[in-house]
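K.L.:
only the shape, not the letters, is given here:
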């Protein structure tokens, strides 16, 4: 290995070349599978019925493919470490842990994101052509992915945060990583909910079971008795500055923090 054990551009280029040579068939099959499903299912419904006349009809396929496909693809990162022989080969390759991590990171985040949207656009054009051939009409563009409304962009913040969770999970679980990460995420969310419920019960008590209609660490919908057998809901919300802090963390801190933890987790990996 070259004297620079953290990052050397030439060495990284050699590792990239080896990585794509070894994984090209897998990446191609994954891309074709996603593309085939996104294309074949809508075309089938177009040919058998008048469905999918609007772009909004395709939006669920877009988001399901983005989240399920992207998170499943990310969960296969560092899959070599689940097998002793492949794991030894992966760790012993003359490239730094950072170069190996940044390669997987770029492929599973930027690479998948770009190729997925290229694939979806190509799929949309084929589906549109099929509709024109069947009905003589183009798909009506009634759905804007980012600007109508602008809040849709938060879907992408959520995707990046989840992608970071599954990349971190891939450094912990090398077999059945997707299922194990989903289970771990569920347990984590359930734990937060229980902690929030206990915290709120200590503050407000359990009158009216209002804790069931609260958003953890954000708001509480308390039912207060205004008259005998009469309850009036009162909404308690955290201060605006704390809301903005939550929003900033969700947009800019959660994903980079988890990516960083995943890198250091890989640094400590042994076979």
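P.N.:
That came through fine. If you're wondering where the values come from, they're calculated on a predicted model, not measured in any experiment.
K.L.:
okay, CA-based contacts and neighbour counts for the rest of this
P.N.:
Will do.
K.L.:
state the distance from residue 9 to residue 102.
P.N.:
For residue 9, the distance to residue 102 (C-alpha to C-alpha, to the nearest Å) stands at 12 Å.
K.L.:
between these two, who's got more neighbours?
P.N.:
residue 102 (14 against 9; other C-alpha atoms under 10 Å).
K.L.:
let me see the contact set for that one.
P.N.:
By C-alpha atoms under 8 Å, 6 or more residues apart in numbering, the contact list for residue 102 is empty.
K.L.:
swap the cut-off to 10 Å and go again
P.N.:
For residue 102, the contacting residues are 12, 16, 108, 263, by C-alpha atoms under 10 Å, 6 or more residues apart in numbering.
K.L.:
likewise residue 16?
P.N.:
10, 22, 99-100, 102-104.
K.L.:
ditto for residue 80
P.N.:
Residue 80 neighbours (C-alpha under 10 Å, 6+ apart): 86-91, 174-175.
K.L.:
narrow those to those in helices?
P.N.:
86-91 (DSSP state H).
K.L.:
most neighbours, which of those?
P.N.:
residue 91 (19 neighbours).
K.L.:
that one and residue 186: what is the separation?
P.N.:
Counting by C-alpha to C-alpha - residue 91 and residue 186 are separated by 31 Å.
K.L.:
which among the contacts of residue 16 gets closest to residue 52?
P.N.:
residue 104 (35.8 Å; C-alpha to C-alpha).
K.L.:
my read: that closest one touches residue 168, true?
P.N.:
No - with contact defined as C-alpha atoms under 10 Å, residue 104 and residue 168 do not form a contacting pair (11.8 Å).
K.L.:
for comparison:
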């Protein structure tokens, strides 16, 4: 926590003093630092969840602990979600308070605006949805790859996304042959851009969206189903883990 506060203060002060023309520092200025460090620190922390399973002696000690697999997993899950978020917010609040005090003293006036706009609140909500999904992915990866879990998991996610993209491009090229705007003109599950030929050398572009109910279902799945599903998969992987 001390290291996290120190890093937050250092980055915040560098950002503030390199933009010395800014008279008032508001929440929109702080938000990018908040989001980047939330993901960086949180996912690295989640990547160490089952690191002891990568070493034979430590892994045996972990599996022989007098507790059920469910108790061990729930403990890790609470630490990497509720525990981390609590510590992170304490650290970020402390760093913001200290950094604001230093900046105000250096400029001889109060420079922090505590107003929190509604659009930023919506951005915060979206940020947490993405964070819980990413945390679930890294936690599952930690159960599969005890060593270098973050790097291996990100590489696996890249391969999966790449395969989905290739399959989507192939399917759309067959389905809209001769009408696809270009090879990457579609978003999987959301829509595709096509070209409608009206007359000779005359055409118009159209974006065909998937039905609203489908997008709502996918949005609900991404926010509320995917993170718990990833946690359940990580639990069953941990339950079947052997040293």
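P.N.:
Received it, and whenever you're ready, just let me know what you need. In this text the structure is predicted, and so the values were computed from the model without any measurement.
K.L.:
mutual contacts of residue 104 and residue 168 of the first structure, please.
P.N.:
In contact with both residue 104 of the first structure and residue 168: 74, 77, using C-alpha under 10 Å, 6+ apart.
K.L.:
ok, those two, which is more surrounded?
P.N.:
residue 168 (25 against 19).
K.L.:
measure whatever residue of the second structure lines up with that one to residue 38 of the second structure for me?
P.N.:
Using TM-score structural alignment as the criterion, residue 168 of the first structure maps onto residue 140 of the second structure. Here the criterion is C-alpha to C-alpha. By it, residue 140 of the second structure lies 19 Å from residue 38 of the second structure.
K.L.:
equivalent analysis for residue 214 of the second structure, please.
P.N.:
Counting by C-alpha to C-alpha, the gap from residue 214 of the second structure to residue 38 of the second structure is 30 Å.
K.L.:
can you pick out the residue with more neighbours from the two?
P.N.:
Applying other C-alpha under 10 Å to residue 214 of the second structure and residue 38 shows that residue 38 carries more neighbours, namely 19 against 13.
K.L.:
list the contacts of the more buried one.
P.N.:
Residue 38 of the second structure touches 32, 84-85, 88-89, 92, 127-128, 131, counting by C-alpha under 10 Å, 6+ apart.
K.L.:
just curious, which of these is nearest to residue 199 of the second structure?
P.N.:
For those, the nearest to residue 199 of the second structure is residue 127 (46.0 Å; C-alpha to C-alpha).
K.L.:
how far away is the residue of the second structure positioned farthest from its centre from residue 218 of the second structure?
P.N.:
Using C-alpha atoms, centre = their mean, the residue of the second structure lying farthest from its centre is residue 200. It sits 47.2 Å away. Distance of residue 200 of the second structure to residue 218 of the second structure, computed by C-alpha to C-alpha: 39 Å.
K.L.:
the aligned residue in the second structure for residue 34 of the first structure: helix or strand, and which one exactly?
P.N.:
Mapped onto the second structure by TM-score structural alignment, residue 34 of the first structure lines up with residue 4. Taking DSSP states H and E as the definition, one finds residue 4 of the second structure inside helix 2-17.
K.L.:
burial of residue 114 of the second structure, as a residue count?
P.N.:
9.
K.L.:
make sure it is indeed in a strand.
P.N.:
No - under DSSP: H, G, I helix; E, B strand; the rest coil, residue 114 of the second structure sits outside any strand and is assigned coil.
K.L.:
in this structure it contacts residue 26, no?
P.N.:
Yes - applying C-alpha under 10 Å, one finds residue 114 of the second structure in contact with residue 26, separated by 6.5 Å.
K.L.:
list the contacts for residue 226 of the second structure?
P.N.:
Residue 226 of the second structure makes contact with 132-134, 136-137, 218, 220, 232, according to C-alpha under 10 Å, 6+ apart.
K.L.:
any of these buried? List them.
P.N.:
Buried members of these, counted by 16 or more other C-alpha atoms under 10 Å: 132-134, 136-137.
K.L.:
among those residues, name the ones in helices.
P.N.:
Per DSSP H, the subset of these in helices is 132-134, 136-137.
K.L.:
dump those into a markdown table; add distance to residue 240 of the second structure as well.
P.N.:
Shown next, in a markdown table, are these (distance: C-alpha to C-alpha, whole Å):
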| residue | distance to residue 240 of the second structure |
| --- | --- |
| 132 | 24 |
| 133 | 23 |
| 134 | 23 |
| 136 | 18 |
| 137 | 18 |
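K.L.:
ok, so of these, who is nearest residue 119 of the second structure?
P.N.:
Among those, and counting by C-alpha to C-alpha, the member closest to residue 119 of the second structure is residue 132, at 20.4 Å.
K.L.:
check the gap between that closest one and residue 98 of the second structure for me.
P.N.:
Per C-alpha to C-alpha, residue 132 of the second structure is found 28 Å from residue 98 of the second structure.
K.L.:
what of residue 20 of the second structure?
P.N.:
From residue 20 of the second structure to residue 98 of the second structure the distance is 18 Å (C-alpha to C-alpha).
K.L.:
ok, these two, which is more surrounded?
P.N.:
Using other C-alpha under 10 Å as the criterion, residue 20 of the second structure and residue 98 rank with residue 98 on top: 15 against 10.
K.L.:
residue contacts, the equivalent of the more buried one over in the first structure?
P.N.:
Counting by TM-score structural alignment, residue 98 of the second structure corresponds to residue 126 in the first structure. The neighbourhood of residue 126 of the first structure, defined by C-alpha under 10 Å, 6+ apart, consists of 39-40, 43, 120, 132.
K.L.:
and the residue nearest to residue 131 of the second structure when sequence neighbours are not counted, how many residues sit next to it?
P.N.:
Leaving aside its sequence neighbours, residue 131 of the second structure sits nearest to residue 39 (C-alpha to C-alpha, 6 or more residues apart in numbering; 6.5 Å). By other C-alpha under 10 Å, 18 other residues sit near residue 39 of the second structure.
K.L.:
shouldn't residue 39 of the second structure be in contact with residue 138?
P.N.:
No - between residue 39 of the second structure and residue 138 there is no contact under C-alpha under 10 Å: 11.0 Å.
K.L.:
overlap in contacts of the two?
P.N.:
45, 132.
K.L.:
map residue 105 of the first structure onto the second structure.
P.N.:
In the second structure, residue 105 of the first structure lands on residue 77 (TM-score structural alignment).
K.L.:
quick one: residue 238 of the second structure and residue 71 touch, right?
P.N.:
No - using C-alpha under 10 Å, residue 238 of the second structure is not in contact with residue 71; the gap is 11.5 Å.
K.L.:
more neighbours: which of those two?
P.N.:
residue 238 (21 against 11).
K.L.:
aligned to the more buried one, what sits in the first structure?
P.N.:
Using TM-score structural alignment, residue 238 of the second structure pairs with residue 266 in the first structure.
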